[in-house]
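> Predicted model and sequence follow; I will ask about them next.
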Amino acid sequence: MNPSGAAAASAPADISHIKKLPILVSLIVGAFFSILNETLLNIAFPELMVELKVSASTLQWLATGYMLVVGVLVPASALLVQWFTTRQMFLGAMIIFTVGTFVCAFAPGFEFLLIGRLLQAAGSGLMLPVMMNTILILYPPEKRGAAMGSIGLVIMFAPAIGPTLSGLILDSFEWRWLFYLVLPFAIISIIIAFVYLKNVSQPTKPKVDVLSIILSTIGFGGIVYGFSSLGEGGAGWSHPKVYWTIIVGAVALLLFVIRQLRLKDPLMDIRSFKFPAFTLTAIMLIIMMMTLFSSMSLLPFLFQGALGMTVFASGLLMLPGSLLNGLISPITGKLFDKFGPRALIIPGTAALVIIMWFFTQVSVETSKVTLLILHICMMISISMIMMPAQTNGMNQLPARYYPHGTAILNTLQQVAGAIGVAFFISVMSNGQASFLKGSSDPTAPGQMAEAMVAGVHNAFVIGFGFSIVALILALFFKRTKGPAES
């Protein structure tokens, strides 16, 4: 064991007399509403453009800025959870998020709305790592699947239901109600956490390496911003804002990794990757997050651009799959505890391959019922893969790596989501443009619908290839028997 590495981790507190359920509930309630906001506002963009009198490229900062702050903060969470107690981290994150929600609700203009969104993002960026690290400390490996399944309920369900819920709210109320309705739940979460949340670790306050924080901020922030900028204001892969920020981010990230391997107390311990199960999990989660976020972005284009559905109707079509995805996550967690990862991940990836193939066959004649069934099956298969894989990978890590492993996986998910959305929408747009170039009447509604289907088809073909890679990776999963101290 590396003594300096051990010192870098939060020391476990005496948790023998702590009631776990109230802590789990308080964490889930707070995290649900903070993560929900990642997708809650996007559907209101057309209304906001008119009311706030800003362009689409300016308004896009409400989404890009949110992802950027989360992408920057999550890597630093490995350090923060070692400097502050569980209560301090969670309550601090929820208070920041609540203040941001209040600012958004009463924002007099775009500038204040952007500030509120960035504050919300700061709270959300700290929330998930705190929640996962707490679960890893509270529950032993043999009981961790069910608890992590409850987290899956939040991670998968909250962002997926966001567009549907916001569509329902905006159907009757103005955009400010998206924040009015969240505000009381955020306050209730703070009260519940203040009463029931106990400290499960003691801060060890390792040395802070300022250069690592700077490199991490530039690296992850540059990559997330670069990919998020694709399509913003007509920016493409050849736009300097896109490729230069990605290049600078990649160089900073490389320097960050090199520095972490040389430090005694790294900000994010890259040595977590020496554990095979964790490395396999990280690769699988990258593929799954790209598939999930790209599908969530592509399907609305298909529903609205090709099939002529309204925003609210397309949200409703995606609601059953989102609901089942969240509800099944705790069940798959319990099945993981009983049968291990292979019994869930291999069938889940095999089903995903079949489903993605069916998505490549979609046309303008495809019925809404078929699309509904495909989406439901896809979300169920993803729920069979995501949390079981993540739990299995984290189970192999020694306790001192928990903050680092949590930060690594959450950072990779955030970056993979940003890359997935940008990449697949770019493929869709190129396919759409290519179809219209060969069209005799590119402005005809029927041709535009066919072009949208062609673009989505190209994107799903690549998604089908990713799903095959996921199935191959699934064959290498083995149940981890517990932390391997090394």
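Yes, it's here. Computed from a predicted structure; not experimentally measured. Numbers count the residues shown, from 1 in each chain.

> From now on I want contacts and neighbour counts done on CA atoms only, so please keep to that.
OK.

> And the helices in the stretch 51-200 of the chain?
Under the criterion DSSP state H, counting those that start in this stretch, helices of the stretch 51-200 of the chain are mapped to 56-59, 61-83, 86-105, 110-138, 144-170, 177-180, 182-196.

> And the ones you listed: which comes nearest Gly420?
Judged by C-alpha to C-alpha, the one of the helices of the stretch 51-200 of the chain that comes nearest to Gly420 is helix 61-83, at 13.1 Å.

> What is the closest one packed up against?
Under the contact criterion of 3 or more C-alpha pairs under 8 Å, 6 or more residues apart in numbering; DSSP states H and E, helix 61-83 touches helix 110-138, helix 210-228, helix 402-437.

> What helices and strands are in contact with the longest one?
I take that to be helix 402-437. helix 61-83, helix 110-138, helix 210-228, helix 276-301, helix 368-395, helix 445-474.

> got a list of what Thr391 touches?
Residues in contact with Thr391 (C-alpha atoms under 8 Å, 6 or more residues apart in numbering) are 144-145, 148.

> same thing with Ile223?
By C-alpha under 8 Å, 6+ apart, Ile223 lies in contact with 245-247, 249-250, 415.

> In TSV, list those along with distance to Val99.
What follows is the contacts of Ile223, written out as TSV (distance: C-alpha to C-alpha, whole Å):
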residue	distance to Val99
Thr245	30
Ile246	32
Ile247	35
Gly249	30
Ala250	33
Val415	26
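
> dropping in the other structure now:
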Amino acid sequence: MTQQVIVKNPKMYAFVLMISGFMGLFSETALNMALTDIMQDFQVPAATVQWLTTGYLLVMACLVPASSYLIKWFNTKSLVITGILLSLAGVLIGAVAPNFGVLLFGRIIQALGTGMLLPIMMTVLMFIFPVEKRGAIMGIMGLVITAGPALGPTLSGIIISALSWHFIFWISAMLYIVVLILAFWRVENVGEITRPKIDIISIFLSTIAFAGLVFALSTMAEAAVTNVIVWLPLAIGIVSLVTFIIRQFKLESPMLNLNVFKYPMFVLGAVMVFVTILCVLSTGILLPLYLKGALLYSAVIAGLILLPGNAVNLVLSPVIGSLFDRFGARYFGIIGFFCILVAAIIFAVIISASTPVWAIILTFMILFAGISLVMMPAQTNALNQLPRALYADGSATITTLIQVGGSASTALSITLYTASMNMFMKGHAHTTNEVAIAHSVQYVFYFIIGLAMIGLICACFVKKPKAI
């Protein structure tokens, strides 16, 4: 049995980390509803304003793989406080930004803080809670990971309609200040500082690899794969990633210990987490487009329509976490992906320009029930497979997959949506815009059906790992 690290108040420690993580993930999508307002305020085009989201994802994708070095070189309390301070500085810069350049700079600073906090959160929770109690706490962490980006557009839409986009940053700043005070009070040092040799080449390769992949995937949503702005960074990213992987196996002290992939249950869990993130964020992009473009609801109403699904996630995640400690991950994965599959099939059948809103709400609730059943059990079961020495590497690997999955879901969903829209308009030149949008969103749900089937197959092979 893996030895637990004893801290004075593990629940408060977990609370500090989770609120910090939630704020960072919330910020990934929080500005999506404000992009048109920012375009008007700073007189920038759509292609430029998208960098507020793309740049945030890029910085996180570059920093997260290197986080396994950070936790081996610096004490935990310093890293947590530094991450919160960077996040706080970033949102304060964003709140008072006089122009777009300063706003983008603030987003980059906040992304640095979030990129530090997320893998630390996952690693520390593995240290301070014993295996038999991890389920409940990791259930709440699963809620943080899924609810943060899912609630971003909803909550920010309400804030923007009542106040202005600046208050997204001001409200975030107030929360970060509270969390910072708690961090000084409750965060303790855990883990062992080993100070392995830092391989600059590995840092360079991972930065180029994940920056190239995330940039290409994000750009793919607006440009064809044959466009040099897509295929060149994609090719550079893939080559750099392959070189990075080969190098890790040759180093005595690798930057990211890829031996985590020698554990079958870790691999299965990582794949299931990646597929789940694709389903979550693809749906999170598609349904607001559909509700606003086809059913003609306002941004606030569209956000409120999606709230019951997020409420299901809020209620179920801690419950599933507690039950996980008793029943393990396999059954949750099978039932969860079955729910996702059923919801995706229903969406693919019922979506039209006149679908009743109650059907959308109920189906979205089924989808999020499935996501709640999958996310935490898959992730916890994967990390439980690893020995303590690999916790930081396993956490960094899964967090990186989540970030790449976030970019991939945006790119793939919008690419399929746009392609379907173009094909439909060619064959139906006189159709209304609402009908075309509904058809295109409906088409992309066939992609989500395929993802759910892949996840369901993976879930059938999950086993509870032996204690290490």
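Great, that's in hand. Note that the structure is predicted; figures quoted are calculated from it, not measured.

> what's the distance between Gly219 of the first structure and Pro240 of the first structure?
As judged by C-alpha to C-alpha, to the nearest Å, Gly219 of the first structure and Pro240 of the first structure stand 17 Å apart.

> Mind checking which of those two has more residues around it?
Ranked by neighbour count (other C-alpha atoms under 10 Å), Gly219 of the first structure and Pro240 place Gly219 first, with 25 against 12.

> The more buried one matches what in the second structure?
Gly219 of the first structure maps onto Ala209 of the second structure when the alignment is built from TM-score structural alignment.

> what's the nearest residue to that match if we skip its chain neighbours?
Gly237 (3.9 Å; C-alpha to C-alpha, 6 or more residues apart in numbering).

> Tell me which residues touch that neighbour, please.
208-213.

> Tell me the one of the contacts of Ile223 of the first structure nearest Pro46 of the first structure?
Using C-alpha to C-alpha, those come closest to Pro46 of the first structure at Val415, 26.2 Å.

> hang on, Gln4 of the second structure packs against Pro130?
Yes - when contacts are counted by C-alpha atoms under 8 Å, Gln4 of the second structure is listed as touching Pro130 (5.4 Å).

> Tell me which of these two has more neighbours.
Ranked by neighbour count (other C-alpha under 10 Å), Gln4 of the second structure and Pro130 place Pro130 first, with 16 against 13.

> The more buried one matches what in the first structure?
In the first structure, Pro130 of the second structure lands on Pro140 (TM-score structural alignment).

> Check Ala299 of the second structure too.
Match for Ala299 of the second structure (TM-score structural alignment): Val311.

> Same check on Ala34 of the second structure?
Using TM-score structural alignment, the partner of Ala34 of the second structure in the first structure is Ala44.

> Just give the closest residue to its match, not the sequence neighbours.
Leaving out its chain neighbours, the residue that sits closest to Ala44 of the first structure by C-alpha to C-alpha, 6+ apart is Trp175, at 6.4 Å.

> Around the equivalent of the one you found over in the second structure, how many other residues sit close by?
Counting by TM-score structural alignment, Trp175 of the first structure corresponds to Trp165 in the second structure. The local packing of Trp165 of the second structure (other C-alpha under 10 Å) involves 22 other residues.

> What of Pro3 of the first structure?
If we define neighbours as other C-alpha under 10 Å, then Pro3 of the first structure has 8 of them.

> can you check the one 4 residues further on too?
Neighbour count for Ala7 of the first structure, taken as other C-alpha under 10 Å: 16.

> Quick check: the gap between it and Lys205 of the first structure.
From Ala7 of the first structure to Lys205 of the first structure the distance is 9 Å (C-alpha to C-alpha).

> same thing with Ala121 of the first structure?
The value you get for Ala121 of the first structure to Lys205 of the first structure, if C-alpha to C-alpha is used, is 25 Å.

> Compare these two (neighbour count), which wins?
Set side by side, Ala121 of the first structure and Lys205 show more neighbours around Ala121, with 29 against 16, by other C-alpha under 10 Å.
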